[in-house]
Each structure stands twice: as C-alpha cells, then as structure tokens.
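Asker: generate coordinates for the sequence data below:
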Amino acid sequence: MHAQPGDWLVVKGVRVDLPEQRGRIIAVGGSGGTPPFTVRWLADDRVSTVFPGPDAIVLTQPEITERDEQDRARLERFRALRRAGAAHGVRT
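Answerer: This next block holds a predicted model:
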C-alpha cells in the first residue's frame, strides 16, 4: 500500500451496520509512501498513526470524489424508485 499526503484512507466497517471510516493522510512514515500513515479522521478530527490492514484502501482526491458522486447517484435512483412505488400504491 502506497500513499502521499492528501490521499484518503478508507477503512471498511467490520459489520454491515458499521459505516466505513475515512481519514485524510497528512504524513507517510515509510519510504516511497508506505505505512505507517498519520491520518486525520473525518468523523472526529482526531489524528492517529495507522498501519492499515486488509480492510483499508487508499484513494486519491479524484477517486474519492468519483466514488461519492456514484454513491449520491445510487441514492437518488433509490429515492426515485421509492417515490414511483408510492405513487402507484406500493407500500415501502
């Protein structure tokens, strides 16, 4: 795993009901951008040193922006389907 300051560390939730955790990488400790990473977590603004496990990925700013746009589009399609179902008397 390689990163540079400004990339995002995304750690998947270990259960379906736990959301992923996101943090901005503010420093890399290893040579060539390898861990450990110093990360500022989006949820609570805390800073920690992380040795990412297999449940983590590094995304660049353009990659995370694209992913967020895809998530928003998927949510909007879902909402449109719910509205269409409600308009036809389908209970959701």
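Asker: from now on I want contacts and neighbour counts done on CA atoms only, so please keep to that.
Answerer: Noted.
Asker: Glu69 in helix, strand or coil?
Answerer: Secondary structure, DSSP: H, G, I helix; E, B strand; the rest coil: Glu69 is helix.
Asker: let's see this one next to it:
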Amino acid sequence: MRASVGDEVVVESGHVAGAVRRGTVVEVHHPDGTPPFLVEWAESGERTLVFPGPDTRIVPAERPAP
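Answerer: Next up, the predicted model:
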C-alpha cells in the first residue's frame, strides 16, 4: 500500500453497521510512499501514526494534470 500527502485513508469497521473512520495523510515517512503514514482524522482532528491493516484503503487525492 502506498500513499501521498493529501490522500484519504478510510478504515472500514469489521462489524456490520460499524463506524468508518476517515482521515487525511499529512505526512509520509518513506520516499516510496509506504507506511507508516501520519493521518489527521476527520472526526476528531487528532493525528496518529497509521500502519494500515487489511480493513484500510487509500483514496488518492485529486491532483491537477501536469
């Protein structure tokens, strides 16, 4: 899994009708975009270091065409 600053992180719940967490990648620790990522969570504004699991997906940010 790879991400860039500005991408959205979505963590699905493992439970039916469970909460979905959404956040924005604010820092990537490796030049190739591999984890961990510093994520700012939308619901709390808290920033945490994320090591994505199988219930996590990255939604690329829209970037202008070159």
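Asker: quick TM-score on the pair, please.
Answerer: TM-score of the superposed chains, computed with TM-score structural alignment, normalised by the length of the second structure, equals 0.86; 62 aligned residues with a Cα RMSD of 1.0 Å.
Asker: right, and Gly23 of the second structure touches Gly6 too?
Answerer: No: taking contacts as Cα atoms under 8 Å, Gly23 of the second structure lies outside contact range of Gly6: 9.5 Å.
Asker: of the two, which one has the most company?
Answerer: Shown here are Gly23 of the second structure and Gly6; by other Cα atoms under 10 Å, Gly23 has more neighbours (23 against 18).
Asker: now the more buried one, what's its secondary structure?
Answerer: Assignment for Gly23 of the second structure (three-state DSSP): strand.
Asker: can you list the residue ranges for helices in the first structure?
Answerer: Secondary structure of the first structure (DSSP state H): helices at 61-87.
Asker: please say which position in the first structure Glu12 of the second structure maps to.
Answerer: Glu12 of the second structure maps onto Lys12 in the first structure when the alignment is built from TM-score structural alignment.
Asker: now that match. Nearest residue, chain neighbours left out?
Answerer: Distances taken as Cα to Cα, 6 or more residues apart in numbering put Glu20 closest to Lys12 of the first structure, at 4.4 Å, once the chain neighbours are dropped.
Asker: doesn't Leu42 make contact with that neighbour?
Answerer: No: using Cα under 8 Å, Glu20 of the first structure is not in contact with Leu42; the gap is 10.8 Å.
Asker: what distance do you get for the spatially most central residue of the second structure to His30 of the second structure?
Answerer: Nearest to the geometric centre of the second structure sits Val9, at 2.3 Å (Cα atoms, centre = their mean). Between Val9 of the second structure and His30 of the second structure the computed distance is 17 Å (Cα to Cα, to the nearest Å).
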